[in-house]
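In: coordinates only, sequence not included:
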């Protein structure tokens, strides 16, 4: 047995809880707590010896989220509504889309956003054009 495997076997009982993919909410919560603690230890040091453990746990948490808590797809119109609400904007505040009546038709689903409008919205809100697709 190599020294590395021997050392891992000797300390496994202490490390094993951190090196198990979450299968339940309790597992998920324990890993999320451990991840927070590890990030506190690492600080901003991306070269920290624990960085690879953080990557592994982060990947497992992300995979669990994707499987058990999928984010529902949203339309570009829903994104636009949300951004308008977040920024306190009215339909008249979006001249790059068109007149208030054009924005109203877009928001009601009567009209699709064209490429020029999507580009303007992307620049206006500093988001990728794809969010309005």
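Out: Looks like it arrived, so ask away. This one's a predicted model, so the numbers in the text were calculated from it and none came from an experiment.
In: CA only for contacts and neighbour counts going forward, please
Out: Fine.
In: which residues in the protein form helices?
Out: In the chain, the helices defined using DSSP state H lie at 3-15, 25-42, 51-68, 76-86, 100-108, 115-125.
In: closest to residue 133 out of these?
Out: The closest of the helices of the chain to residue 133 is helix 76-86. By Cα to Cα, the value is 5.3 Å.
In: which secondary structure elements does the closest one contact?
Out: Counting by 3 or more Cα pairs under 8 Å, 6 or more residues apart in numbering; DSSP states H and E, the packing neighbours recorded for helix 76-86 are helix 100-108.
In: circling back: tabulate the helices of the chain (a markdown table), appending mean neighbour count.
Out: A markdown table is the format used below for those (neighbours: other Cα atoms under 10 Å):
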| stretch | mean neighbour count |
| --- | --- |
| helix 3-15 | 11 |
| helix 25-42 | 15 |
| helix 51-68 | 15 |
| helix 76-86 | 14 |
| helix 100-108 | 16 |
| helix 115-125 | 15 |
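In: Select, out of these, the one closest to residue 92.
Out: Of the helices of the chain, nearest to residue 92 by Cα to Cα is helix 100-108, at 4.9 Å.
In: Comparison target, given below:
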């Protein structure tokens, strides 16, 4: 047996809980807690020896989230409302969409965003045009 496998075998009972994909919520919660601890330990050090473990656990958590907690699709208007709230903006802060009454009609669903408005919003918020389509 190679020295590496001998070391792994000797420490497996301590490491194995971190090296299993989550099969249930308990496993998922355990991995999230471990990832939080690892990130606190590693800090900003991208070259830390434990960074590969962070990557592995992060990918497993992300896969679990995609399968068990899918993100609901938001409409362009819902996204616009959210971005306005996050940036503390009012309807008058969006001149590229139109007058305040035009923005009001868009937000109430009475008017659709056109391509020019979508391009302006994408540039204003630094997101892709698909965000508002």
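Out: Thanks, I have it. Quick caveat: nothing in here was measured; it's all calculated off a predicted structure.
In: Mind telling me the TM-score for this superposition?
Out: TM-score for the superposed chains, counting by TM-score structural alignment, normalised by the length of the first structure: 0.89, backed by 133 aligned residues with a Cα RMSD of 1.6 Å.
In: Reformat the helices of the first structure as JSON lines; add distance to residue 93 of the first structure.
Out: Conversion of those to JSON lines gives the following (distance: least, Cα to Cα, whole Å):
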{"stretch": "helix 3-15", "distance to residue 93 of the first structure": "55"}
{"stretch": "helix 25-42", "distance to residue 93 of the first structure": "41"}
{"stretch": "helix 51-68", "distance to residue 93 of the first structure": "36"}
{"stretch": "helix 76-86", "distance to residue 93 of the first structure": "9"}
{"stretch": "helix 100-108", "distance to residue 93 of the first structure": "8"}
{"stretch": "helix 115-125", "distance to residue 93 of the first structure": "11"}
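In: do you know which of those lies nearest residue 131 of the first structure?
Out: Of all these, it is helix 76-86 that lies closest to residue 131 of the first structure, at 5.8 Å by Cα to Cα.
In: State the distance from residue 30 of the second structure to residue 37 of the second structure.
Out: Per Cα to Cα, to the nearest Å, residue 30 of the second structure is found 11 Å from residue 37 of the second structure.
In: next one: residue 98 of the second structure
Out: 48 Å.
In: before we move on, what about residue 55 of the second structure?
Out: For residue 55 of the second structure, the distance to residue 37 of the second structure equals 14 Å [Cα to Cα].
In: try residue 69 of the second structure
Out: Applying Cα to Cα to residue 69 of the second structure and residue 37 of the second structure gives a distance of 23 Å.
In: same check, this time on residue 121 of the second structure
Out: Relative to residue 37 of the second structure, residue 121 of the second structure is positioned 38 Å away (Cα to Cα).
In: Check residue 106 of the second structure too.
Out: As defined by Cα to Cα, residue 106 of the second structure lies at a distance of 44 Å from residue 37 of the second structure.
In: Residue 31 of the second structure too?
Out: 10 Å.
In: and if you look at residue 130 of the second structure?
Out: 36 Å.
In: In contact with residue 106 of the second structure, which residues?
Out: Neighbouring residues of residue 106 of the second structure by Cα atoms under 8 Å, 6 or more residues apart in numbering: 77, 112-113.
In: from the residues you listed, which is closest to residue 83 of the second structure?
Out: Closest to residue 83 of the second structure, out of all of the contacts of residue 106 of the second structure and judged by Cα to Cα, is residue 77, at 9.8 Å.
In: Spatially nearest residue to the closest one (excluding sequence neighbours)?
Out: In this structure, residue 77 of the second structure finds its nearest non-sequential neighbour in residue 107, 6.0 Å apart by Cα to Cα, 6 or more residues apart in numbering.
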